[in-house]
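> Here is my input, please return the structure:
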Amino acid sequence: MRVVSGKCKGRPLKAVPGSGTRPTTDKVKESIFNIIGPYFDGGTALDLFAGSGGLGIEALSRGIEQAIFVDREHKAIQTVKANLEACQFSGKAEVYKNDAERALKAISKRNLSFRLILLDPPYKLQKLVELVELIHSNGLLDNDGLIVCEHGSETTLPDRIGSFFKWKQETYGIIAVTIFQKELLPNE
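Predicted coordinates for the structure are as follows:
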């Protein structure tokens, strides 16, 4: 596992110890960022099921200015912090041990919004529709922002969730990636 492109290209990343976390493969990570970027000129990202932090760190390496990493597992939090340190991104990141719903509610109280929200929950615990609805109802996505959902290829997400529409969907074997974008009203 490594950073695929950008400032930290080629930098190896530690995996979360144990078998409870399934890191996004470099191939899928590269494909995701080729679709949504490939590079950014600032903005804030939220890596909600951070695991090793690979997706959020990739975003930082490709130009995202700040990122918030959330995971509910202590080993994952330690791994994210170690990977951020190795990439010298600690000053551009906040790392929290929390579950996804609580984290979204806490973030909404800070009046934050994101250019990029990365959702890669464990496949057996997928509540992606509910999470995207929470993001919608709390106004957490910038007008030009994207929500990237990684899920099992057997899962089909709806074409619309709140004010978000399915912009793109790709399948990579047993992995699927669905990307949502905000539908803008004429005066936005």
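
> From here on, just use CA atoms for contacts and neighbour counts.
Noted.

> hey, where'd the helices end up in this protein?
Per DSSP state H, the chain carries helices over the ranges 26-36, 54-61, 74-86, 100-109, 128-137.

> What residue, apart from its backbone neighbours, is nearest Q169 spatially?
T178 (4.4 Å; C-alpha to C-alpha, 6 or more residues apart in numbering).

> how far away is the one you found from R160?
Computed as C-alpha to C-alpha, to the nearest Å, the T178 to R160 distance reads 11 Å.

> what's the answer for N83, then?
35 Å.

> Those two: which has the busier surroundings?
Higher neighbour count among N83 and R160: N83, with 22 against 15, using other C-alpha atoms under 10 Å.

> Against I175, how distant is the more buried one?
Applying C-alpha to C-alpha, the value for N83 to I175 is 24 Å.

> Another sequence for comparison is provided below:
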Amino acid sequence: MRLAHNLNSLLATYHYLSKPKTLYLVAGCGKQTNQKAAAKEVYCSQHFQACRKYAQTQGGWKILSPLHKVLEPEEIISPYDLSPRSLSPNERQQWAQEVARRIMQKTNPDTEIVFLTVKLYRKQVIPILKAHKYVIRTPMEGLGIGQQIRWLTDKLSASKQLELKI
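Presented below is the predicted three-dimensional model:
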């Protein structure tokens, strides 16, 4: 009996330690507030809010910003008017290199990177991270904005139902 207990404890510890870390990246996009606030409060589009809620239930997350590159959710910023679409191809490539560099500074290749973003925010970042052996997931790839919001809403709903059943 004691051996079984010790074995279960050992397996639980191994599972906890070997579970890869995951970092969720959310695009700071769309409508913004008109005052300085924590980055997670500045972006107020429906898409951002859905991505934010989902990422918060999953664990660690950061915000990708055309101006600030990578933001901590609690980082205080002022609203700005810049979109990845307004950047030239060269500026987008420089942006992607800086985003990848900052992500690699804060993580290691054992960290799974999950992009909850539209293609423009991930297109040039992913090849850089993959070249450094990062595992990348894009669970909403190929979905339009409305479909992404629905996917996120469904996942959050399923998560709440699971919590209630436990």
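
> Superpose the two chains and report the TM-score.
The TM-score (TM-score structural alignment, normalised by the length of the second structure) is 0.34; 96 aligned residues with a C-alpha RMSD of 4.9 Å.

> Just name the most buried of the helices of the first structure.
Using mean count of other C-alpha atoms under 10 Å, the stretch among the helices of the first structure with the largest mean neighbour count is helix 54-61, at a mean of 27.

> K62 of the second structure against T22, yeah?
No: shown here, K62 of the second structure and T22 do not form a contact pair, counting by C-alpha atoms under 8 Å, at 11.1 Å.

> which of these two has more neighbours?
K62 (22 against 19).

> element containing the more buried one?
strand 60-65 (DSSP states H and E).

> buried stuff in that strand?
Residues of strand 60-65 of the second structure classed as buried by neighbour count (16 or more other C-alpha atoms under 10 Å): 61-65.

> Stretch 150-166 of the second structure too?
Buried residues in stretch 150-166 of the second structure, defined by neighbour count with 16+ other C-alpha under 10 Å: 151-153, 156.

> And the residue nearest to I145 of the second structure when sequence neighbours are not counted, how close does it get to A100 of the second structure?
Leaving aside its sequence neighbours, I145 of the second structure sits nearest to H47 (C-alpha to C-alpha, 6+ apart; 7.0 Å). Taking C-alpha to C-alpha as the measure, H47 of the second structure and A100 of the second structure are separated by 23 Å.

> likewise L23 of the second structure?
From L23 of the second structure across to A100 of the second structure, the span is 13 Å (C-alpha to C-alpha).

> what's the neighbour count on F48 of the second structure?
23.

> Could I get the buried residue list for the lengthiest strand in the first structure?
Counting residues, the longest strand found in the first structure (DSSP state E) is strand 141-152. For strand 141-152 of the first structure, the neighbour count (16+ other C-alpha under 10 Å) marks 141-142, 145-152 as buried.

> can you list those residues in JSON lines and add distance to F165 of the first structure?
Supplementary listing: the buried residues of strand 141-152 of the first structure in JSON lines, determined by distance: C-alpha to C-alpha, whole Å:
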{"residue": "L141", "distance to F165 of the first structure": "13"}
{"residue": "D142", "distance to F165 of the first structure": "14"}
{"residue": "G145", "distance to F165 of the first structure": "12"}
{"residue": "L146", "distance to F165 of the first structure": "10"}
{"residue": "I147", "distance to F165 of the first structure": "10"}
{"residue": "V148", "distance to F165 of the first structure": "12"}
{"residue": "C149", "distance to F165 of the first structure": "13"}
{"residue": "E150", "distance to F165 of the first structure": "16"}
{"residue": "H151", "distance to F165 of the first structure": "17"}
{"residue": "G152", "distance to F165 of the first structure": "19"}
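
> what two of the residues you listed have the greatest distance between them?
Maximum pairwise distance in the buried residues of strand 141-152 of the first structure, criterion C-alpha to C-alpha, is 26.4 Å, between D142 and G152.

> In the second structure, mark out all the helices, start to finish.
2-18, 39-42, 46-58, 89-106, 119-122, 125-131, 145-165.

> Quick check: which of those is nearest to K69 of the second structure?
K69 of the second structure lies closest to helix 89-106 among those, at 5.5 Å (C-alpha to C-alpha).

> the inter-axis angle of the closest one versus strand 60-65?
Angle, helix 89-106 of the second structure to strand 60-65, by axes from the mean of the first three to the mean of the last three C-alpha atoms, to 10 degrees: 160 degrees.
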